[in-house]
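Colleague: sequence-free structure coming up:
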């Protein structure tokens, strides 16, 4: 069992106890956001830090769908 800490730059996203450490280039889904593993570094025998690059969410697409007028 490994203590796996997922980071995006310097921000801690998630800490999990896993049986298998993710490999570089593997696709992940953390907190509903898609991402890929950029690097894996082992700290101790059981502690692993994983750097993740998350996909950017375009918020403009979400705002365009609000075309209905509200009733007064």
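Modeller: Alright, I've got the coordinates. Here the structure is a predicted model, which means the values were calculated and not measured.

Colleague: Going by C-alpha atoms from here, please, whenever you check contacts or count neighbours.
Modeller: OK.

Colleague: Show me where the chain has its strands.
Modeller: Remark: strands assigned in the chain by DSSP state E are 2-8, 11-18, 27-30, 33-42, 47-54.

Colleague: got the contact list for the spatially most central residue of the chain?
Modeller: Geometric centre of the chain, nearest residue: residue 30, 4.2 Å, by CA atoms, centre = their mean. Contact partners of residue 30, counting by CA atoms under 8 Å, 6 or more residues apart in numbering, are 13, 14.

Colleague: here comes the other one, which I'd like you to weigh against the first:
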């Protein structure tokens, strides 16, 4: 078992005990967001730091359509 710490830049996102360490270029899902592993650093035999790049969130703004509103 490995203690895997997932980082985005210098921010710790998640720490998990895993049987298998993710490899570079692997696609992951962390906290419901898609991420891609950019680098893997082995600190000692049990601790591993994994740098990830999260996909940017695109917030959908509602389109205001005045024709659908009821007029009183």
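Modeller: Received it, and whenever you're ready, just let me know what you need. Note that this is a predicted model, so its numbers are computed, not measured.

Colleague: quick one on the thing from earlier: please name whichever of the strands of structure 1 is nearest to residue 65 of structure 1.
Modeller: strand 33-42 (20.8 Å; CA to CA).

Colleague: tell me which strands and helices that closest one is in contact with?
Modeller: The contact analysis (3 or more CA pairs under 8 Å, 6 or more residues apart in numbering; DSSP states H and E) places strand 33-42 of structure 1 against strand 27-30, strand 47-54.

Colleague: Please identify the most buried of these.
Modeller: Most buried of those, by mean neighbour count (mean count of other CA atoms under 10 Å): strand 47-54, with a mean of 19.

Colleague: Touching that strand from outside, list them.
Modeller: Defining contact as CA under 8 Å, 6+ apart, one finds that strand 47-54 of structure 1 is touched by 2-9, 21-22, 33-43.

Colleague: To which residue of structure 1 is residue 35 of structure 2 aligned?
Modeller: Mapped onto structure 1 by TM-score structural alignment, residue 35 of structure 2 lines up with residue 35.

Colleague: and its match, what is it in contact with?
Modeller: By CA under 8 Å, 6+ apart, the neighbours of residue 35 of structure 1 are 27, 28, 29, 52, 53, 54, 55.

Colleague: Could you do residue 24 of structure 1 as well?
Modeller: Contact analysis of residue 24 of structure 1 by CA under 8 Å, 6+ apart lists 36, 37, 38, 39, 40.
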